[in-house]
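My questions are about this predicted structure, shown below with the sequence.
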Amino acid sequence: MTSPISKSVTQGNFYVSSECDHVLNCVLGSCIAACLYDETQTIGGMAHFLLPCSNDRDGKESTKYGAYSMELLINEIMQRGGDKSRLKAKIFGGSQVTKGFSTVGEQNIDFIRAFLLHEGIQIVSENLGGKRARQVRFWPTTGRAQMMLLPNAIFDQPSKTKLMSTGRNEITLF
């Protein structure tokens, strides 16, 4: 058995893989990590976006915006053989990690839920909101996910966590 190959998905980027030894990872504050996968075709990916969408024309085609990043993620999965009708989602992030910071985390949460609903993509697990950063690991070929809440110097209290699980599509807390 080979060691997993870790791929960091940084802010404003996305990554798609059909390699069984790839594990995608990121650290989130107010950002969102949207992990999509097609179990039948054993392919998936992660988008890590900062803001829901742009208010100016110059920024609308930037992967730091969820609207553009999610379209690119879905299209790349489909180009590599995934079927949009079979895609499932696990979503993370949207914290308010800094006192007095804007409500961008809440805006990101509202966006990703509405986007996935509009696209007909089922959310099988989520861990959103709260006041703590998260570390996420995602295996794109199986949909397996791990998430850990990180200590925060400003806020050190539990996240308002909502975990949903259906069958083997669980999130493992580590």
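Noted; the coordinates are in hand.

Every contact and neighbour count from this point should use C-alpha atoms.
Fine.

what about the closest residue to Ile154 other than its chain neighbours, how many neighbours?
Sequence neighbours aside, Thr98 is the residue nearest to Ile154 in space, at 6.8 Å (criterion: CA to CA, 6 or more residues apart in numbering). Residues within reach of Thr98, counting by other CA atoms under 10 Å, total 15.

A further structure is provided below for comparison with the first:
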Amino acid sequence: MKRRLDFNRRKEVNNIYAGEFYVTTNREAVITTLLGSCVAVCLLDEVNSIYGMNHFMLPTETKRKAGDKAGKYGVDAMRLLLTEMLKQGAKLKYLKAKLFGGGKVTRSSYNNVPQANIKFAQRYLAEQGIPVTAQDVGGECGRQIYFIPKEGVYSRKLKSTYRGLV
């Protein structure tokens, strides 16, 4: 995770990468990530003012490699995010989710990773009893996500730059 201060807005900006998550109680903070076929889940407990986002690449572990980030797989990323939020005082009954990503950004006909990521996140949240209040998933574009607890989540769709095999 890369943290910086946006001097124009005087806000803390936390950029998370694949396999990472971030939790905050700062309603003014910005959590941002860039998605292609990956999925990001934003969790909000507005009653206790605890907010978090993760970014995972694959739904479940296929073959873990040395050096893989703990949150690379959805099964771990969701558990890590939820555990940290509960540790900081969030209550499961107050949690709401917003779901983003899972874009089919390559032309590969056998690539079902985006859809598998989306379905995994939806299923996991349903099993935990966490309602999904908004989502921007699927399609053929990447997304830049900006989660600002005080304002909401902004999803900027990115035009595909796929040009074929080189």
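The structure has been received and is ready for your questions. Since we're looking at a predicted model, the values are computed, not measured.

Please state their TM-score.
For these two chains in superposition, a TM-score of 0.86 is obtained (TM-score structural alignment, normalised by the length of structure 2); 153 aligned residues with a CA RMSD of 2.0 Å.

The residue nearest to Ile154 of structure 1 matches what in structure 2?
Aligning on TM-score structural alignment places Thr98 of structure 1 opposite Thr106 in structure 2.

which SS class is that match?
Using DSSP: H, G, I helix; E, B strand; the rest coil as the criterion, the local structure at Thr106 of structure 2 reads coil.

and the residue nearest to Ile154 of structure 1, what is it in contact with?
Contact analysis of Thr98 of structure 1 by CA atoms under 8 Å, 6 or more residues apart in numbering lists Lys131, Ile154, Phe155.

Just the buried subset of these, written out for PyMOL, thanks.
The buried residues among these can be selected in PyMOL (16 or more other CA atoms under 10 Å) with this line:
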select buried, resi 131+155
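
which one of the contacts of Thr98 of structure 1 sits closest to Ser69 of structure 1?
Lys131 (24.3 Å; CA to CA).

Identify the residue range in structure 1 corresponding to stretch 80-92 of structure 2.
Counting by TM-score structural alignment, stretch 80-92 of structure 2 corresponds to 72-84 in structure 1.

Now find how far off-centre the longest helix along structure 1 is within its chain.
Scanning structure 1 for the helix with the most residues, using DSSP state H, yields helix 104-119. With CA atoms, centre = their mean, to the nearest Å as the basis, helix 104-119 of structure 1 stands 11 Å off its chain's centre.

what are the ranges of the helices in structure 1?
Using DSSP H, helices in structure 1 cover 66-79, 104-119.

Might you report the residue contacts of the residue positioned nearest the centre of structure 2?
Taking CA atoms, centre = their mean, the centroid of structure 2 lies closest to Ala40, which sits 1.6 Å from it. Residues in contact with Ala40 of structure 2 (CA under 8 Å, 6+ apart) are Met53, Asn54, His55, Phe56, Leu99, Phe100, Gly101.

And the buried ones among the residues you listed, selectable in PyMOL?
Remark: buried members of the contacts of Ala40 of structure 2, expressed as a PyMOL selection using 16+ other CA under 10 Å:
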select buried, resi 53+54+55+56+99+100+101
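
among the contacts of Ala40 of structure 2, which are in strands?
Judged by DSSP state E, strands contain the following of the contacts of Ala40 of structure 2: Met53, Asn54, His55, Phe56, Leu99, Phe100, Gly101.

and which of those is nearest to Leu80 of structure 2?
Asn54 (8.7 Å).

Residue in structure 1 paired with that closest one?
Going residue by residue (TM-score structural alignment), Asn54 of structure 2 aligns to Ala47.

what about the nearest residue to that match once chain neighbours are set aside, neighbour count?
Take Ala47 of structure 1 and drop its neighbours on the chain: the residue closest to it by CA to CA, 6+ apart is Phe14, 4.1 Å away. Using other CA under 10 Å, Phe14 of structure 1 is surrounded by 24 other residues.

Could you tell me how far the alignment partner in structure 2 of Phe14 of structure 1 is located from Tyr154 of structure 2?
Matched by TM-score structural alignment, Phe14 of structure 1 corresponds to Phe21 in structure 2. To Tyr154 of structure 2, Phe21 of structure 2 is 17 Å away according to CA to CA, to the nearest Å.

Gly74 of structure 2 too?
Counting by CA to CA - Gly74 of structure 2 and Tyr154 of structure 2 are separated by 22 Å.

Between these two, which has more neighbouring residues?
Gly74 (28 against 14).

for the nearest residue to the more buried one once chain neighbours are set aside, what are its contacts?
Spatial nearest neighbour of Gly74 of structure 2, excluding adjacent residues (CA to CA, 6+ apart): Pro59 at 4.5 Å. Pro59 of structure 2 makes contacts with Tyr73, Gly74, Val75, Val113, Ala116, Asn117, Phe120, Ala121, as judged by CA under 8 Å, 6+ apart.
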